[in-house]
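Asks: Let's see this in three dimensions:
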Amino acid sequence: MYHDFLFIDAEEDSKPPQKMLAFFKAAYDMFDADFYVKADDAIYLRPDRLAALLAKDRPHHQTYIGCMKKGPVVNDPNMKWYESSWELLGNEYFSHASGLLYALSSEVVGSLASANNDSLRMFDYEDVTLGSWMLAMNVKHEDNRAMCDPHCTPTSIAVWDSKKCSSSCNPAEIVKELHNTTVCSKSPTLPPEVEDE
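Replies: Modelled structure (predicted):
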């Protein structure tokens, strides 16, 4: 580990699901945490609000938190988001968190860290792959829409607009613009009515 960077033992040409698994194995080996979080650099993140979310008591110790989604499986190799293992999935994906931001409890990451890589099925996309593992492990899915707000609000944990920024935007510029707005960067960790409870 070098200050802010964690170097993962993975080949540069590895597929995203393999890199994701390598990250969780390395993070679990190096850090003792209640939750492990994966976040893309294309989002505007409020770490203070994420920490407040993760600090909540939960009855289920195996937890998977994110913006859960479903959608059609793309079986046409000429289309974006083509899934080469489509025949294993049927017509629609199971519920899984968007790959831009999600959190896994320590118990879940511990199970992944101890798994043999060859025993885990890898799909083409990280979010689908992780979602399939979460189903197999019978973890608690926690859908939190504040982790995928399209606009800053007083309760946003992460802001990103998947429809607006699917391929033709500059995420760094958008994040910078968001940070310069009061509601994104200068609002309290929790709105007053939540803090008083």
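Asks: From now on I want contacts and neighbour counts done on CA atoms only, so please keep to that.
Replies: Will do.
Asks: Start and end of stretch 176-183, how far apart?
Replies: Stretch 176-183 has its terminal residues 13 Å apart, counting by CA to CA, to the nearest Å.
Asks: Tell me which residues are up against the top helix by length along the chain.
Replies: If you go by DSSP state H, the chain has its longest helix at helix 16-30. Residues from elsewhere that reach helix 16-30, judged by CA atoms under 8 Å, 6 or more residues apart in numbering: 8-10, 36, 106, 109-110, 112-114, 122-127, 129-130.
Asks: Show the buried residues in the residues you listed.
Replies: Using 16 or more other CA atoms under 10 Å as the burial test, these include 8, 36, 106, 109, 112-113, 122-127, 129-130 as buried.
Asks: Between which two of the residues you listed is the distance greatest?
Replies: Pairwise distances across the buried ones among the contacts of helix 16-30 (CA to CA) peak at 25.0 Å, for the pair 106 and 124.
Asks: Quick check: residue 85 vs residue 58, distance?
Replies: 35 Å.
Asks: Could you also give me the structure for this next sequence, so I can compare it with the first?
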Amino acid sequence: MEFPPDGYLSFAFSASSWVFLSLTVHFLFQQRICAEVGAAPFSSHWQWQKIPVFYSICCKSWCNKICIVVVENYRFWDIPETVKMDEEEASSFKKHQSGAIHPIVNCDKKASYGDNAIFSSIVVVRLADKCCEYCRRLLIRTLDKTISSLEVQLAAARAAKADNSNKGSPVVTKPGMEQFKERPKVFFVMGIITAFSSRKRRDSIRDTWMPQGDELKRLETEKGIIIRFVIGHSATPGGVLDRAIDAEEAQHKDFLRLNHVEGYHELSSKTQIYFSIAVAKWDADFFIKVDDDVHINLGMVGSTLSRHRSKPRVYIGCMKSGPVLAQKGARYHEPEYWKFGEEGNKYFRHATGQIYAISKDLATYISVNRRLLHRYANEDVSLGSWFIGLDVEHIDDRSLCCGSPPDCEWKAQAGNACAASFDWSCSGICKSVERMEEVHQRCGEGDGAIWHTSF
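Replies: Model (predicted):
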């Protein structure tokens, strides 16, 4: 019995489209990406002869039974050949034509190339409705992620190039795109905001929860965790303060130097520059800002972040909404209090400034738009304001703001070690230089915990 090769969902491709499809299917076959591929490879002279091709591509990772069947490509001058079928194939074909198995749509289109030659390419696709919908959604998600990734890469390259234009910067010294290509892929970057006067605080951290020397390098290579003290320069670059940091850097090699003039009231600007430099230097999933009087359990921080790795735009911290202080002389006075409504109003929800983490896309957003982003008096308020109009997921994680002992100690004894500990009353650990060792002994996860934690 003879049946013409119609009655299926068909698409007639142009020559260029067919070439692309053929090469794509051939590539997938050779790379063994899909589970089953049957038939011989394409002939190198497919343009000049009839080529029987029957590729059954069953990609089990997408759906159990998604079959894309490329049946035949014909070169013909007048009338195409008929296809012979045995009785079993004919019966199956008639069922499809009658719609007993799946409703089929016929689409025939001919493309003419030259005066005499006509090429017709018939692609037969049989997909279950649910699998079709799944594939469409999967394709959309894949394209979205690809576009987002390209946008992040472009933004990072622009940021690096812009930073390079600032002469005298001790961090960015290569052209933007060149440096971007060399960025190492890491899990997270933790920037410890510090000051010239905080040498003892830095040493208390080095003696407790922050690895040193070869252990710091091992942390980077094995776990993809970067930890740096973040500091700018003095109002007189090259002065005694800067030379002291140079000597400390030569000893410990754990600084990230910014092209920024240090000052307490410049913390919003410093944080902004930190994210810009960090995202240009490392291709990290997350970027963390932490104060130098906070105790950290690195394993718990890593475990916390790993739960949100698949989310594109996340803002993680202990969310709060404190009062807007209009009184002059107050510690956290807000000069632009009138922007937040009447006196006595509260700020919008934002992460407390002792520690917070943002995903790569948000760090890139800050880097690209830093000259347009408004900076309020308080750094944590500034950061929250930058995200207020964006499609960002705010994650309130209270393990990032445990109190110092006995609070964090009780939780550690119960098997729920805190990611970060500090005293709210002091906006950090009270007398951190003297107490950091005590907090580490009573609330620490154990010095070897980070090496046995899988992210």
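Asks: quick one on the thing from earlier: mean deviation, the longest helix of structure 1 versus structure 2?
Replies: Once the two are superposed, helix 16-30 of structure 1 sits an average of 0.3 Å from its aligned residues in structure 2 (mean CA distance after the TM-score superposition for structure 1).
Asks: which residues in structure 2 does that helix align to?
Replies: Aligned by TM-score structural alignment, helix 16-30 of structure 1 corresponds to residues 267-281 of structure 2.
Asks: now swap in stretch 100-109 of structure 1 and tell me
Replies: Aligning stretch 100-109 of structure 1 against structure 2 (TM-score structural alignment) gives residues 354-363.
Asks: which outside residues touch the matching stretch?
Replies: With CA under 8 Å, 6+ apart as the criterion, stretch 354-363 of structure 2 contacts 152, 275-276, 279, 283-291, 294, 312-318, 400, 420, 427-428.
Asks: Repeat the analysis, applying 6 Å as the threshold.
Replies: 275, 285-291, 313-317 (CA atoms under 6 Å, 6 or more residues apart in numbering).
Asks: tell me the two of the residues you listed that are most distant?
Replies: The widest separation within these (CA to CA) is 22.7 Å, between 291 and 313.
Asks: What ranges does the stretch 301-450 of structure 2 have for its helices?
Replies: For the stretch 301-450 of structure 2, the helices defined by DSSP state H, counting those that start in this stretch occupy 360-369, 379-387, 407-413, 432-443.
Asks: what's the single longest strand in structure 1?
Replies: strand 96-105 (DSSP state E).
Asks: So between residue 85 and residue 58 of structure 1, which is more surrounded?
Replies: residue 85 (14 against 10; other CA atoms under 10 Å).
Asks: Show the end-to-end separation of stretch 104-122 of structure 1, please.
Replies: Stretch 104-122 of structure 1: ends 18 Å apart by CA to CA.
Asks: likewise stretch 390-402 of structure 2?
Replies: Rule used - CA to CA; the end-to-end distance of stretch 390-402 of structure 2 is 28 Å.
Asks: Could you tell me where that stretch falls in structure 1?
Replies: Stretch 390-402 of structure 2 maps onto residues 137-149 of structure 1, going by TM-score structural alignment.
Asks: cool, stretch 69-86 of structure 2 as well?
Replies: Stretch 69-86 of structure 2 maps onto no residues of structure 1, going by TM-score structural alignment.
Asks: and if you look at stretch 317-326 of structure 2?
Replies: Against structure 1, stretch 317-326 of structure 2 falls on residues 66-75 (TM-score structural alignment).
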